[in-house]
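Enquirer: build the 3D model from these lines:
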Amino acid sequence: MGKQELIEAYQKLSVLEPLQSSDDKLLRDLYKDFLERIITILILNKEKHYKLLLSGHTGCGKSTFLNILSDNSDIKEKFFVVPYSIKDVLDPDDIDHIDLILSMALQAVIRAHESHIKISTNLKERVRKIRDSLQEVMIEEQETIRRKKKEIGGGAGLGAIMKWLKLDFFASYQLNKEVRDSVRKRYKAEIRDLIDTTNTILSEIQSKLREKRILFLVDDTDKPPLRNAFEIFDDNGLHLARLNANIAFVIDMSVACSSRYRIITSKIGQGEPFPSIKIAERDGSDSGYCKNNRDRLKALLGKRISNGLIEGKALGEAVESSGGIVREAVRILKLAAEQCIVSDGKKIQETDVDSAVLKIRNEYSLNMKHVDLLKKVLDNPKWIPEQDEDIESADSPFLVLLHNLALMEYLNDERWRRPNPVLIKWLERM
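Expert: Down below sits the predicted model:
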C-alpha cells in the first residue's frame, strides 16, 4: 500500500457523522447487550408515554446507537419511529424547550406524511394554522404574507405545507436568531396551548397506527451549551414530560454528573448511562477486560483504515489516547493520517499519532482552577466535588471539564474519573 491508499482512507474518515445501522464500518459487538436492554425497556413501557434520557460523553456512540435502534426490527414492529437530529432543523448552540417541542410536533406530521398515513381533516387544519402562525412571525409585511400564501396556497394541500416546513421554515429557524426569538415569544406566552396542540397532533397520528406507539428518537440534544441544557431539561422538564409520546433524548455527561440530574430524571423520565469503554483500570493498571476493550476499539478502527496503512504500535497509541471514546479514537487517527500525508509518509507511525495528540492537547484553553481540579482527579480517580454548589451551575469548572472532554467519567462497576489521556503527560509536568 502507498500514499494514494492513505489519502483515500483519510478522506473517508468521518469524525462528525454517526454511522448508519447498515454501515460495514459498524462494530455491532460494542452495542449488543445495551441495545437489547434498551429495546426491552422501551417495549415494556410503550403504553406509558415513556421518556428515556440516554447520557454519555460527546462522541461515545449515542448517535450511532440511535440509528441502530431506529432500524431494529423489534422496534419497528412495536413503534412508529420518528428519528431526527436537532442539528438538522434547529441551532444546537441556541435552543430552548419551545424549539424542541415545536420541532417534535412538526417532525411527527412530516414523518406521518412521508409514511403515507392518512391525515384527518382536523389534523390538516391544525397543521395549516401552525403554518399560518409561523408565517406571520417570519414575514412582517401583510402584503408579503399574502403573496407567500398565494405561492404555496392559502388552502394548500398537506404536501405543500410539508415542503414549506422542511425547505423554508426550518432553514430560517436554524439561521435567523430574530425568527427564533419571535417564535419563542409567541409560544412562551401560550406554552400550554403549544403542548395541547402537540398532543392533539400526536393523538391524531396515534389513532391511525393501530397497535404501534409513537417513539421519538431525538439526536444531538447533548450538543447545547450547559446553560441551555439546564434550561431545557431542568427548568422546563415538566413541559417535556407532558408530551403524549415515547421519547428518547440524548444527554451530555456533564448534565448527568450535575447535582440537578436527579431532579431532571424525576421530572422527565428514566436515565440510562451509555456504556463506558474502559481501556485502563482505575489505578492505571491493566486487565483482561481492558485489553479486550482495546482490541475491540482496534477492530473498530481497522474497519476504517487498513492495517497496512498504520503501524501496530501507532494504532495502539491512538486507542489508548482516546480514553475509550470512539469519536476521539477516529479523530486521532484522522489527524495522524493527515500528518503522515503532509510528511510524505506512506504508513502512519507513532510519531504521527504523537503529533495528533499534541494538536488536540493544544486546543484546550484551561485556567488554573481547571488544572488544579484535573490534577486532583489524576491523583485520586474517585475524587468527588465537596458540595452540590460545585456541580449545579453551568459555570462549574467540574462540569465544564466534563462537557469539553478534558475530564472523562467512567460508570462501570463503580464511578470514577480520569483526565483525558491527551492531557495526562502535560498535567504530570505541571
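
Enquirer: from here on, contacts and neighbour counts on C-alpha atoms
Expert: Will do.

Enquirer: can you report how many residues neighbour residue 257?
Expert: By the criterion of other Cα atoms under 10 Å, residue 257 has 18 neighbours.

Enquirer: also residue 419?
Expert: 23.

Enquirer: distance check, residue 298 against residue 305.
Expert: Between residue 298 and residue 305 the computed distance is 10 Å (Cα to Cα, to the nearest Å).

Enquirer: neighbour count for the two, which is higher?
Expert: Higher neighbour count among residue 298 and residue 305: residue 305, with 23 against 20, using other Cα under 10 Å.

Enquirer: contacting residues for that one?
Expert: Shown in contact with residue 305 (Cα atoms under 8 Å, 6 or more residues apart in numbering): residue 9.

Enquirer: does it sit in a helix, a strand or a coil?
Expert: Of the three states, residue 305 takes coil under DSSP: H, G, I helix; E, B strand; the rest coil.

Enquirer: touching, residue 3 and residue 345? I think so.
Expert: Yes: Residue 3 lies in contact with residue 345 (Cα atoms under 8 Å); the separation is 6.8 Å.

Enquirer: all helices of the stretch 51-200 of the chain, in order?
Expert: 62-70, 73-78, 86-89, 97-114, 121-138, 142-152, 158-164, 170-175, 177-188, 191-206 (DSSP state H, counting those that start in this stretch).

Enquirer: may I see the buried residues of the last one?
Expert: Along helix 191-206, the positions that meet the burial threshold by neighbour count (16 or more other Cα atoms under 10 Å) are 191, 194-195, 197-206.

Enquirer: which two among those residues are spaced furthest apart?
Expert: 191 and 206 (22.1 Å; Cα to Cα).

Enquirer: checking residue 271 next. Helix, strand or coil?
Expert: With three-state DSSP as the basis, residue 271 sits in strand.

Enquirer: now for the residue nearest to it when sequence neighbours are not counted, how many residues are close by?
Expert: Setting aside the residues directly before and after it, residue 271 is nearest to residue 53 in space (Cα to Cα, 6 or more residues apart in numbering), at 4.6 Å. By other Cα under 10 Å, 23 other residues sit near residue 53.

Enquirer: here is a second sequence; please produce its structure as well for comparison:
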Amino acid sequence: MTLHLLPFFKACNPSKTIDLANPLERPYYIDFSSVRGGKVVETLERTIVRLSPDEPTCQLFSGHIGCGKSTELLRLKARLEEQNYHVVYFESSRDLDMADVSISDILIAIAKSVSDSLESTAGIRLKAPYFTNLFEEVKTFLQTPIELEAGAELSLGIARITAKTKENPKLREQLKQSLEPRTESILRAINEEVLGRADSELRARGKKGLVAIVDNLDRIAPRQVTPTRSLPEYLFIDRGSQLGRLNCHLVYTIPLALIFSNEYQTLKNRLGGGVAPIILPMIPACDRDGRDNPQGMALLRQLLLVRAFPSLEPPARLDLISEVFDSPQTIDRLCRVSGGHVRNLLGLLYTCLRQQDPPISRDCVETVIQNYREDILLALEDHEWDLILQVVREQKVRGEQEYQLLLRSMFVFEYQDPQGRWFGINPALAESQRFQQKWQGFSA
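Expert: You can find the predicted model right below:
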C-alpha cells in the first residue's frame, strides 16, 4: 500500500484533536485503556447514563496537558449522543483568559455554549429576561457602545459583550467587578432561564437530557491570588460548590496540581460530590523497573502508524513500517523517548516530517530528540534536580509544590499499573549527561 503524504502530514499535527463523531477521523483513534488502568470514558458515561440519568451529576477529569484528555472527552460526547443525549462540548480556553478567570466567567461561558449549541443544532432559541436586563446594565456602566438589538439571543448578547471587553483589559476588570457579586443570581438565572428551559425543550423532543463538557480548565494559570491560594484552588475549592450547582450533567477538566493539594478532600466534597476525579495517566512505554512495556509499546507504534495507514488493520500496518521509518528500531526509539505522552510523541514525529519525507531516518530522529532534550534542560533550574532524583528513586511525587515544578514542566510523568500510581522521569531527560552525572552521585 502506498503512503499518501499530505493526509499523513495532516494526521500527525500534534495540535489536532481526534473527533470521534467524524467518520473520517474515527479510524485514527487508538484505545489505550488496557494500559492506562481503566476505561475512563466508560466510567464517566456510566455515571450519567446508569447511576444518575434523571439527576444532575458533576464529574472531574484530569491528567497531564497533552496526554489525550480532549480526545477522550470527544469520545464521551459521541457515545452519549448515540444514546440520545444533547451534549455540549467546548474548549474554555477559546472564550476565557486562562490567566485571569472568575467564577462568573466560567458560568457565563457555559451558558453561552449551551445557548449556542441549542440554537445551531436543535433550533431552540432562548430568550432570558435576567440576562437581557443584565446586558443593558453592562452597556451602561461600561460606557462603551455595544451593538445589541433588543430581544437578541442569549449567546449573541454574551458574545458581543465578551468580545468588547477582551479588547480592553480595563473594561474587562470593570465587568468582572460588576459580575462577581452577582454570581448567585447569575447561577439561579442560568439554571432557571437557560438549563431548565433547555432540559424541558430537549426532553419534549425525545432527548434524555443535557450534558455540558467543559474542557481545558486544566490550563488555568497556577498564579497566586492570595498569599495562601492559587487561582485554581480559589476557583475549584473555595468556589467549587457554585460550579457544581448547575442543573445539568457536568464534566469539568481540572488542573492536575489540585490532586496533590492539601485540600484534595475538600475539592472532592465541594465539586465532585465526594467522588474522586478521574485521572488519565501516561501510556507506559516502560514499566517501573525500566524494561519495555510490550503492550504499551505496541499501542504507541500503532498511534504513529495509524496516521499513515488508517484504513488498515494493526497487523497490516506493522508490515509497512519501512514506508514510514527506515527500521523498526527507529519507530521504537521515538516511542520510548516520548515517555508515552501522546502530544510529545506526535510532536517529535511532526518535527521529523518537517525535515525529511518518509521513510524517516534514524539520524533525523536522533537530531530531533537531541533538540527536544536540550529544550527540557534549558528549563531546568539547579534546585529542581534534587526533586527529580528523589522522584526517580522513590517513584512518588509529594505535594502541590513538587507537582508544579516537575509534572507541569514535563520533567516527570505519571503512570498507572496494577500496583497503583507511580512516577517516572521524562526519558529524554534521563538520557542527558547532566542527569547521569547527578544520578551517580545521588545513588552512590
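
Enquirer: which ones are touching the residue nearest to residue 271 of structure 1?
Expert: Taking Cα under 8 Å, 6+ apart, one finds 248, 249, 250, 251, 265, 269, 270, 271, 272 in contact with residue 53 of structure 1.

Enquirer: show me the residues around the corresponding residue of structure 2 for the first one that make contact.
Expert: Aligned counterpart of residue 248 of structure 1 in structure 2: residue 251 (TM-score structural alignment). For residue 251 of structure 2, the contacting residues are 58, 59, 60, 61, 211, 212, 213, 214, by Cα under 8 Å, 6+ apart.

Enquirer: secondary structure element holding residue 251 of structure 2?
Expert: Assigned by DSSP states H and E, residue 251 of structure 2 falls within strand 249-253.

Enquirer: immediately after that strand, which helix or strand?
Expert: Going down the chain from strand 249-253 of structure 2, the next helix or strand is helix 264-270, by DSSP H and E.

Enquirer: hmm, who's touching that next one?
Expert: Outside helix 264-270 of structure 2, the residues that reach it (Cα under 8 Å, 6+ apart) are 236, 237, 240, 241, 244, 258, 274, 275, 276, 277.

Enquirer: surely the fourth one is within a strand?
Expert: No: counting by three-state DSSP, residue 241 of structure 2 is not found in a strand; it is helix.

Enquirer: can you tell me which residue in structure 1 aligns to it?
Expert: So residue 241 of structure 2 corresponds to residue 238, using TM-score structural alignment.

Enquirer: quick revisit: reformat the helices of the stretch 51-200 of structure 1 as a markdown table; add distance to residue 36 of structure 1.
Expert: Compiled in a markdown table, those are given as follows (distance: least, Cα to Cα, whole Å):
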| stretch | distance to residue 36 of structure 1 |
| --- | --- |
| helix 62-70 | 10 |
| helix 73-78 | 10 |
| helix 86-89 | 26 |
| helix 97-114 | 25 |
| helix 121-138 | 35 |
| helix 142-152 | 45 |
| helix 158-164 | 35 |
| helix 170-175 | 34 |
| helix 177-188 | 38 |
| helix 191-206 | 25 |
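
Enquirer: closest one to residue 279 of structure 1 among these?
Expert: Of all those, it is helix 62-70 that lies closest to residue 279 of structure 1, at 18.5 Å by Cα to Cα.

Enquirer: residues in structure 2 aligned with the closest one?
Expert: Under the criterion TM-score structural alignment, helix 62-70 of structure 1 matches residues 69-77.

Enquirer: mean deviation of that stretch from structure 1?
Expert: Average distance, stretch 69-77 of structure 2 versus aligned residues of structure 1 after superposition (mean Cα distance after the TM-score superposition for structure 1): 1.0 Å.

Enquirer: return the set of buried residues in that stretch.
Expert: Per 16+ other Cα under 10 Å, stretch 69-77 of structure 2 contains these buried residues: 69, 70, 71, 72, 73, 74, 75, 76, 77.

Enquirer: gap between that stretch and the chain center?
Expert: Distance, stretch centre to chain centre, for stretch 69-77 of structure 2: 9 Å (Cα atoms, centre = their mean, to the nearest Å).

Enquirer: now, of the contacts of helix 264-270 of structure 2, which are buried?
Expert: Going by neighbour count (16+ other Cα under 10 Å), these have 236, 237, 240, 241, 244, 258, 276, 277 buried.

Enquirer: among those residues, which two are most distant?
Expert: So, those by Cα to Cα: farthest apart are 244 and 258, at 16.3 Å.

Enquirer: overlap between the contacts of residue 53 of structure 1 and structure 2?
Expert: Shared with structure 2 under both residues aligned by TM-score structural alignment, their matches' Cα atoms under 8 Å, the contacts from the contacts of residue 53 of structure 1 are 248, 249, 250, 251, 269, 271, 272.

Enquirer: which one is the fifth one nearest to, not counting chain neighbours?
Expert: Across the structure, with Cα to Cα, 6+ apart as the measure, the residue nearest residue 269 of structure 1 apart from its sequence neighbours is residue 51 (4.7 Å).

Enquirer: quick one: residues contacting that neighbour.
Expert: 241, 246, 247, 248, 249, 268, 269, 270.

Enquirer: kindly recompute the last result at 10 Å.
Expert: By Cα atoms under 10 Å, 6 or more residues apart in numbering, residue 51 of structure 1 lies in contact with 42, 45, 215-216, 240-241, 243-249, 265, 267-271.

Enquirer: residue in structure 2 matching it?
Expert: Checking TM-score structural alignment: residue 51 of structure 1 goes with residue 58.

Enquirer: who's in contact with the residue lying closest to residue 201 of structure 1 once chain neighbours are set aside?
Expert: Nearest-residue entry for residue 201 of structure 1: residue 123, 6.4 Å, with adjacent residues in sequence omitted and distances by Cα to Cα, 6+ apart. For residue 123 of structure 1, the contacting residues are 109, 129, 158, 197, 200, 201, 202, 203, 204, 205, by Cα under 10 Å, 6+ apart.

Enquirer: tell me who's in contact with the aligned partner of the second one in structure 2.
Expert: Superposed on structure 2 with TM-score structural alignment, residue 129 of structure 1 falls opposite residue 133. If a contact means Cα under 10 Å, 6+ apart, then residue 133 of structure 2 has no contacts.
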